[in-house]
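K.L.:
Whatever this is, show me its structure:
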Amino acid sequence: MATFFRFWTRQAEARPFVTVAATEACLSACGDLLAQTIGKHVLVKPTTKDTPQEPKGYDLMRTARFVLFATCVSPIGVRWHRFLDKRFPIRSQTAWFKTRRKPSSSAFHLSASTLAARAKRRSEHRQTARQVGKRLVCDVLFYEPLMYAAFFSSMALMEGGGIEDAKYRVSVLLLPTYLAGLTISPIVQSINFAFIPLIYRVPFGSCFDLFWDSYLSWVNTEKLAMIEEQ
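P.N.:
Next comes the predicted model:
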């Protein structure tokens, strides 16, 4: 595992866009196959005499569409994180991990250098918290809604629908999906922005997004069908 991690790091440093795109393709494929597996074996409608259920096979074209979208938008994710790093810089990515000495029984026993070091660490912590908060607000308010809109509209077009179908899918699925994402994405992205180096941020988020990709795949297919039935 360590060997693969070192190999991935070298490739990401040399070819960031290609490496991240390949990683996103693998993770999105796993996410869609997981969603299809859950839909096939878990979320199965009860069989009745009037509506017999035929076993469903895996829709590889559906997985291919999902992989194509993830691969195409991965460079946008890389550039977005670079923009956030440049626009809201953090002086030290490891500011949260700096060790703290135990306080003495009396403040008079502390040297001037120790007091200055503690004040500097507190200042770094506050600065890091502010910058992480700004990155998180921008990500939640701008990047995520645009990505959801791009995902649902792209799926509609790749499935053979037209512009009206893309507009309909975005209008029906965007808001509930965005609200559902707010339950988990701020936590994951706060960790991502505060602790993870820039080169690993997109793959780190994608590892957590493996299950979220499964949810998106389910929303784009099964939930849309449920809404249209109603």
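K.L.:
all contacts plus neighbour counts: C-alpha atoms, from now on.
P.N.:
Fine.
K.L.:
can I assume Thr19 is in contact with Gln11?
P.N.:
Yes. If you go by CA atoms under 8 Å, Thr19 and Gln11 touch, sitting 6.3 Å apart.
K.L.:
Who has more neighbours out of those two?
P.N.:
In terms of neighbours (other CA atoms under 10 Å), Thr19 is the more surrounded of Thr19 and Gln11; the figures are 19 against 15.
K.L.:
I'd like the distance between the more buried one and Ile90.
P.N.:
25 Å (CA to CA, to the nearest Å).
K.L.:
and if you look at Glu222?
P.N.:
With CA to CA as the criterion, Glu222 and Ile90 are 42 Å apart.
K.L.:
To check against the first, give me the structure of this:
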Amino acid sequence: MSLSKRKEDNPVEKALKAYLKLLQEKPVITKACTSAVVSSLGNIISQLIAPNPQTKGRISWRSTLAYASSGFCVSGPVFHYFYVNLEKYFPKGRPNAALKKVLFDRLIFTPPFIFLFLYVVSVLEGQGHAASMRRIRDTYWYILKMNWQVWTIIQFINIKYIPVKYRVLFGNAVSLIWSVFISYKRRSMTSS
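P.N.:
Predicted coordinates for the structure are as follows:
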């Protein structure tokens, strides 16, 4: 069997090629799907690591669906347009463009986005408005501070070195661990 034939048969390489093609042809829906998968996988892993006493350790599929829906409807599309517009407002080549993008992301974009994310997930989990607001009051500041600590360097790398069309993908790769952390923290801070 020739080397080129073996390369064509590699399922990982085929999947990556197909993904990159979709990313080029249908960027928003591709990023939305990727965000949904990563968010739901992070939620499932967090439920396995720290079982929820309210579900007697069973997976809460409603919670997983809430994270998937938020990733699909909110995170994927919002981040796609955020990164595209960030390039328009702070074009590469201008003085301190990367620093300005990171500061805009960290100080202007991130605080309301985290609020939106926490609210949407809580409502989709069936918490209702009042319970969602209580939950946000209990977790928001802690999660925002942790986000600033953890994601600032990641966002600098993402904004400075990763091409725009791959930034959501890069963020999703790193956010699997972050999703586990957020799911776990939301549950542990509100169940104590």
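K.L.:
how about the aligned partner of His129 of structure 2 in structure 1, what does it touch?
P.N.:
Mapped onto structure 1 by TM-score structural alignment, His129 of structure 2 lines up with Ile163. If you count contacts by CA atoms under 8 Å, 6 or more residues apart in numbering, Ile163 of structure 1 has them with Leu157.
K.L.:
tell me the SS of the spatially most central residue of structure 1?
P.N.:
Nearest to the centroid of the C-alpha atoms of structure 1, with distances taken as CA atoms, centre = their mean, sits Gly205, at 4.1 Å. When classified by DSSP: H, G, I helix; E, B strand; the rest coil, Gly205 of structure 1 comes out as helix.
K.L.:
Please list all residues in contact with Gly42 of structure 2.
P.N.:
Contacts of Gly42 of structure 2 (CA under 8 Å, 6+ apart): Leu176, Ile177, Trp178, Ser179, Val180, Ser183.
K.L.:
How much space separates the residue opposite the last one in structure 1 once aligned from Leu34 of structure 1?
P.N.:
Okay, so that is Ser183 of structure 2. When structure 1 is aligned by TM-score structural alignment, the residue opposite Ser183 of structure 2 is Ser217. Remark: distance between Ser217 of structure 1 and Leu34 of structure 1 (CA to CA) = 9 Å.
K.L.:
the more surrounded of these two?
P.N.:
Neighbours were counted for Ser217 of structure 1 and for Leu34 using other CA under 10 Å; Ser217 has more, 25 against 19.
K.L.:
surely that one meets Cys30?
P.N.:
No. Checked against CA under 8 Å, the pair Ser217 of structure 1 and Cys30 is beyond contact range at 11.0 Å.
K.L.:
any idea what Phe104 of structure 2 aligns with in structure 1?
P.N.:
So Phe104 of structure 2 corresponds to Cys138, using TM-score structural alignment.
K.L.:
and that match, what helix or strand is that in?
P.N.:
Per DSSP states H and E, Cys138 of structure 1 falls inside helix 112-138.
K.L.:
before we move on, what about Leu16 of structure 2?
P.N.:
Here Leu16 of structure 2 sits within helix 11-25, counting by DSSP H and E.
K.L.:
Could you list the buried residues of that helix?
P.N.:
By neighbour count on 16 or more other CA atoms under 10 Å, the buried set for helix 11-25 of structure 2 is Leu20, Leu23.
K.L.:
on contacts alone, who are the packing partners of that helix?
P.N.:
Packed against helix 11-25 of structure 2 by the contact rule (3 or more CA pairs under 8 Å, 6 or more residues apart in numbering; DSSP states H and E) you find helix 27-49.
K.L.:
In structure 1, what stretch matches the helix it packs on?
P.N.:
Under TM-score structural alignment, the match for helix 27-49 of structure 2 is residues 16-38.
K.L.:
Same check on stretch 152-169 of structure 2?
P.N.:
Matched against structure 1 by TM-score structural alignment, stretch 152-169 of structure 2 falls on residues 186-203.
K.L.:
Identify the residue nearest Gly133 of structure 1 in space, chain neighbours excluded?
P.N.:
Ser190 (7.7 Å; CA to CA, 6 or more residues apart in numbering).
K.L.:
how about that neighbour, what does it touch?
P.N.:
Contacts of Ser190 of structure 1 (CA under 8 Å, 6+ apart): Val132, Gly133, Leu136.
K.L.:
Next, work out how far apart the first one and Leu146 of structure 1 are.
P.N.:
It stands for Val132 of structure 1. From Val132 of structure 1 over to Leu146 of structure 1 (counting by CA to CA), the distance is 20 Å.
K.L.:
Pull out the buried positions in stretch 71-89 of structure 2.
P.N.:
For stretch 71-89 of structure 2, using 16+ other CA under 10 Å, the buried residues are Gly71, Phe72, Cys73, Val74, Ser75, Gly76, Pro77, Val78, Phe79, His80, Tyr83, Leu86.
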